[in-house]
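In: no letters, just coordinates:
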């Protein structure tokens, strides 16, 4: 499993945001279309009906966001050590992004959890948005792009690549 921009690629599966587990919300990109996952969110939006695909509420990495993440981790660690109650300081649930699917039958807003703990770089966010737009340009473009992403995921061993490599991958998938 690896994160590249706004995408989470697990073996041959491509998700926008974090890969969902159980009934949590998520969005998967398949050769057939955009799939809404999670409790009460199941649905398929076929690529032939999708006119636009964007993500709103993308947290962009900043120094303040990084400082807050370190502070929260330190506070949770202290609380866990000081009490037997575990982490009672705050909600450990990652923030949500909104995947907007503009389709023939209207606009759909699909929630997906953020995969990056302190947010995404502006460059990765921009390249990811461009890649999402590219997926709606036509069947041949979508199939080639998704196939390249899935193939990379199947051959990837280890965790997520470093920032420059992630940007290079996104640029390559953009063609």
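Out: That came in fine, so what should we check first? Everything quoted here is computed from the prediction, not taken from an experiment.
In: going forward, measure contacts between C-alpha atoms and count neighbours the same way
Out: Fine.
In: ok, residue 17 - how many residues close by?
Out: Using other Cα atoms under 10 Å, residue 17 has 29 other residues around it.
In: with the one 5 residues further on instead?
Out: Residue neighbour count, defined by other Cα under 10 Å, stands at 8 for residue 22.
In: determine the three-state secondary structure at it.
Out: coil (DSSP: H, G, I helix; E, B strand; the rest coil).
In: what's the closest non-adjacent residue to it?
Out: Spatial nearest neighbour of residue 22, excluding adjacent residues (Cα to Cα, 6 or more residues apart in numbering): residue 38 at 7.1 Å.
In: what do you get for residue 1?
Out: Here the residue nearest residue 1, using Cα to Cα, 6+ apart, is residue 10, at 4.2 Å.
In: touching, that neighbour and residue 17? I think so.
Out: No. Residue 10 lies out of contact with residue 17 (Cα atoms under 8 Å); the separation is 11.7 Å.
In: return the distance of the residue nearest to residue 22 relative to residue 174.
Out: As judged by Cα to Cα, to the nearest Å, residue 38 and residue 174 stand 29 Å apart.
In: sticking with residue 68, tell me its helix or strand.
Out: Assigning secondary structure by DSSP states H and E places residue 68 in helix 63-82.
In: next, the buried residues of that helix.
Out: Buried residues in helix 63-82, counted by 16 or more other Cα atoms under 10 Å: 75, 76, 79.
In: and stretch 101-118, end to end?
Out: Note: stretch 101-118 ends 25 Å apart using Cα to Cα.
In: ugh, wrong one, stretch 112-132
Out: End residues of stretch 112-132 are separated by 15 Å (Cα to Cα).
In: the structure to be compared is supplied as follows:
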């Protein structure tokens, strides 16, 4: 498993924010669209049915203690998921054909995300909605690289740029 920007990538799936929490909450990206799971059930939207998708309330990383916070956040997110406690919450705001929707997603980085990494992630999410990028690119990367763990910040930014151009 690996965190790249606002995405959590495994060999089998790609999520916005963290992987499924202990109570099953998550937002998964697929070639067809977004799938949201929470204790109240599941919802899905096709990319064609979305006008926009933006993650709000993204926790910002402070420049000091970046590495310590990163590793601490990974442990915190994993431990919190194990105990049923969610990591910090973000909101995925969707504009759909039927109107606005809001979905809670959990941060995979309790210490926050770097500004560039968050901006590149938002851009990539917008490209999925516009049909100019394909989530299967992330899935392929996950099958090849996610077992290596989370790349360093500059490497994550480079990966996000590559995904946006694929």
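Out: Perfect, thanks for sending it. Keep in mind the model is a prediction, meaning the values are calculated, not measured.
In: just give the TM-score of the two.
Out: Taking TM-score structural alignment, normalised by the length of the second structure as the basis, the two superposed chains have a TM-score of 0.82; 151 aligned residues with a Cα RMSD of 2.4 Å.
In: which secondary structure elements does the helix holding residue 68 of the first structure contact?
Out: Applying 3 or more Cα pairs under 8 Å, 6 or more residues apart in numbering; DSSP states H and E, we find helix 63-82 of the first structure packed against no helix or strand.
In: how about the helices in the first structure?
Out: Using DSSP state H, the helices of the first structure run over 63-82, 122-135, 139-155, 163-174.
In: relative to residue 57 of the first structure, which of those helices is closest?
Out: helix 122-135 (10.8 Å; Cα to Cα).
In: still on that earlier bit, for the residue nearest to residue 1 of the first structure, list the residues it contacts.
Out: Counting by Cα atoms under 8 Å, 6 or more residues apart in numbering, residue 10 of the first structure touches 1, 2, 19, 153, 154.
In: which of the residues you listed line up with contacts in the second structure?
Out: Retained contacts for these in the second structure, judged by both residues aligned by TM-score structural alignment, their matches' Cα atoms under 8 Å, are 1, 2, 153, 154.
In: how many residues are close by the last one?
Out: For residue 154 of the first structure, the count of nearby residues is 15 (other Cα under 10 Å).
In: what sits against the nearest residue in space to it that is not next to it in sequence?
Out: Distances taken as Cα to Cα, 6+ apart place residue 11 nearest to residue 154 of the first structure, at 4.2 Å, with adjacent residues excluded. By Cα under 8 Å, 6+ apart, the contact set of residue 11 of the first structure is 1, 150, 151, 153, 154, 155, 156.
In: if we go to 10 Å?
Out: By Cα atoms under 10 Å, 6 or more residues apart in numbering, residue 11 of the first structure lies in contact with 1, 2, 149, 150, 151, 152, 153, 154, 155, 156, 157.
In: of those, just the buried ones, ChimeraX syntax please.
Out: The buried residues among the contacts of residue 11 of the first structure can be selected in ChimeraX (16+ other Cα under 10 Å) with this line:
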select :1,2,149,150,152,153,156
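In: could I get the contacts of residue 11 of the first structure in TSV, plus columns for distance to residue 142 of the first structure?
Out: Output for the contacts of residue 11 of the first structure, formatted as TSV (distance: Cα to Cα, whole Å):
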residue	distance to residue 142 of the first structure
1	21
2	21
149	11
150	12
151	14
152	15
153	16
154	18
155	20
156	21
157	25
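In: identify, from the contacts of residue 11 of the first structure, the entry nearest to residue 122 of the first structure.
Out: Nearest to residue 122 of the first structure among these, with distances taken as Cα to Cα, is residue 2, at 18.6 Å.
In: surely the closest one meets residue 165?
Out: No. Using Cα atoms under 10 Å, residue 2 of the first structure makes no contact with residue 165, being 11.9 Å away.
In: and residue 52 of the first structure, how far from residue 104 of the first structure?
Out: Counting by Cα to Cα, the gap from residue 52 of the first structure to residue 104 of the first structure is 10 Å.
In: do the same with residue 6 of the first structure
Out: 25 Å.
In: more neighbours: those two, which one.
Out: residue 6 (28 against 12).
In: show me what contacts the more buried one?
Out: Residue 6 of the first structure neighbours (Cα under 10 Å, 6+ apart): 15-18, 55, 58, 97, 114-116, 119-121, 124-129, 131-132, 170.
In: residue in the second structure matching it?
Out: When the second structure is aligned by TM-score structural alignment, the residue opposite residue 6 of the first structure is residue 6.
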